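Visitor: Give me a model of this one.
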Amino acid sequence: MTQSARRATTRAALLAATIDSLLAQGVAGTSTRGVAERAGVSQGALQHHFPNKAQLVEAALSASLVTSLEQLLAPPYDASSAPARAAELLDRLWHFHRLPLFGAVFEMLALAQQDPVTAERTAGTLDALLARIEDAAAAVLPDDPTRRTRIRLAVAAVRGAAAVETIPGAGGSDWDLIRRGLIDVLIGEAR
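Guide: Predicted coordinates for the structure are as follows:
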C-alpha cells in the first residue's frame, strides 16, 4: 500500500470514528483521544490529519452530510406535476435535516456563535450544503428569477422546523402544515 493510500485510509477511519462518536456522545462528549482509539490510530496520527477537535468534527460532519444529502437528493423525482416534485424535494430535505447526525450539527451551530474559527468552518459547510440543495432544486422546480430565494426560504423553514423537533416537550413543528405552505412557495404560487 502506498503512503498516499495509507493516509487516505487513516483519514477515512478517523472521519468514520468521529461520526460514530458524535452519534454516541455528541460534540461535547467526543474527544480526539476517543476518536483515535475508535479509529485504531495514535493520537499523533490524528493530529497530523486534524490539528484540533473542531477541525476533526467539522471535517467529519461536512463529509458525512454532503454524502447523505447527495444520496437523498439524487433523481428520480415524480415528474407528474410541479407540486408533486416540490413535495418530494421537501420530504427529502425534511428527512435529511432529521438524520441522527443533526444533533451534532445543532451543537456545532451553538459553538459557532462563540468561536470565530468554528463559525467560519460551519458557515462553509452550510454554504456547500445549500449549493447542493439549490442544484438539485434547479432540476426539479420551475425556472424563474425568484427560484433561488424560494429555495433558500424553504431550506430555512425546514432547518428551523427540524431544530424545534429536537427539543423535548416543545410540541413539535407541525411539519404537515409547514410542508403545505412550502409547496406553494416552491412552485411560485405564494408570492
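
Visitor: C-alpha from now on. contacts and neighbour counts both.
Guide: Will do.

Visitor: tell me how far the lengthiest helix in the chain is from the chain's mean position?
Guide: In the chain, ranked by residue count with DSSP state H as the criterion, the top helix is helix 3-29. Computed by Cα atoms, centre = their mean, to the nearest Å, the chain-centroid distance of helix 3-29 equals 17 Å.

Visitor: For the residue most central in space within the chain, give me its contacts.
Guide: Centrality entry for the chain: nearest residue to the mean C-alpha point is Leu65, 4.2 Å, by Cα atoms, centre = their mean. Taking Cα atoms under 8 Å, 6 or more residues apart in numbering as the definition of contact, the neighbours of Leu65 are Leu129.

Visitor: Helix, strand, or coil at it?
Guide: Classification of Leu65 using DSSP: H, G, I helix; E, B strand; the rest coil returns helix.

Visitor: Tell me how far stretch 164-174 lies from the chain's centre.
Guide: On the basis of Cα atoms, centre = their mean, stretch 164-174 is displaced by 19 Å from the centre of the chain it belongs to.

Visitor: Before we compare anything, build this one as well:
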Amino acid sequence: MSATLELLVEVGWSGATTRLIAQRAGMSQGALQHHFPDRAGLAVAALHRLAAELAAQIASRPRPTGGERERLAAGLDLLWEIHNTPPLIAYLELATASRTDPGLAPHVAGLTVSVTDLVLDLAAGLAPERAASGELRGFVLTALATMRGTVLLDPLHADAARADWATMRAVLLAGLPAPQAGPAGGREEEPAARAAPGS
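Guide: Next comes the predicted model:
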C-alpha cells in the first residue's frame, strides 16, 4: 500500500502499474494480485487505511480554543496542512483519473464520501450550533473544493501567482453568515468581521 501511494505521487495513475508497484514493494506481481486482483482496489484500500489513520491523528489533537471563527480558522489550517501531504496528493491523482476511468470511479466515489464525512464531523465539533442549523455543510464543501482545486492547479502557476493561504482562509471565513447573538439565537456573541488568526 505504501508503494502504491508513493508511485501515485511520483508517476501518477497511468504510470503506477501493478508491475512497478510490485517491484517497489519487493514482491512478485503474482503475489500482489493474489491479495489485490485489480489496481484500483489496491489504491483505494491504501487510501482508506490512511483515512482511518488520519481520523485517529485528528482525534488526538487538542481541540482549538477561542471563539467560533478562531476554531474554524484552526480547522481550516489543519485541512490545508493535510491537503499538502503525499496521501492527499495521491487521492487527488485518483480523483482526477476516475473522471475517465469507469473501473476506478466507484472506488473513488466511496472514498470521497468517507473523507467528506470525516471533515464534516471535525467541523461539527468546532461549530456545533452551525452544524445543527445546517449552515456548516456548504462551508465545508466549499472549503474542500477550494483546497483540492488549489493543490491540483497551483503547481502550474509561476511562483508569484501561487495561492496565498492566509488570503484564501480569510475569504472562506468571510463567507460564513454572521452568528446570531443573544439567547434567541442560541449562539455565542462574536463580532461578524473578526479576523482569522494570522490573516
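
Visitor: Got a TM-score for the two of them?
Guide: With the length set by TM-score structural alignment, normalised by the length of the first structure, the two chains reach a TM-score of 0.78; 176 aligned residues with a Cα RMSD of 2.5 Å.

Visitor: Which strands or helices does the longest helix of the first structure pack on?
Guide: Contact here means 3 or more Cα pairs under 8 Å, 6 or more residues apart in numbering; DSSP states H and E; on that basis helix 3-29 of the first structure packs against helix 32-39, helix 53-73, helix 102-112.

Visitor: any idea how far stretch 58-76 of the first structure is from the chain center?
Guide: On Cα atoms, centre = their mean, the centre of stretch 58-76 of the first structure falls 7 Å from that of its chain.

Visitor: Any buried residues in that stretch, and which?
Guide: For stretch 58-76 of the first structure, the neighbour count (16 or more other Cα atoms under 10 Å) marks Glu58, Ala59, Ala60, Leu61, Ser62, Ala63, Leu65, Val66, Leu69, Leu73 as buried.

Visitor: The fifth one maps to what in the second structure?
Guide: Pointing back at Ser62 of the first structure there. In the second structure, Ser62 of the first structure lines up with His48, judged by TM-score structural alignment.

Visitor: So which of the helices and strands packed on helix 3-29 of the first structure is nearest Phe96 of the first structure?
Guide: Of all those, it is helix 53-73 that lies closest to Phe96 of the first structure, at 6.5 Å by Cα to Cα.

Visitor: got the contact list for stretch 102-110 of the first structure?
Guide: Surrounding stretch 102-110 of the first structure, the residues in contact under the criterion Cα under 8 Å, 6+ apart are Leu22, Leu23, Gly26, Val27, Leu61, Thr118, Ala119, Thr122, Ala163, Thr166.

Visitor: Serialize those residues to a markdown table and add fields for distance to Ala8 of the first structure.
Guide: Listed next are those as a markdown table, based on distance: Cα to Cα, whole Å:
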| residue | distance to Ala8 of the first structure |
| --- | --- |
| Leu22 | 21 |
| Leu23 | 23 |
| Gly26 | 25 |
| Val27 | 24 |
| Leu61 | 17 |
| Thr118 | 24 |
| Ala119 | 27 |
| Thr122 | 23 |
| Ala163 | 34 |
| Thr166 | 34 |
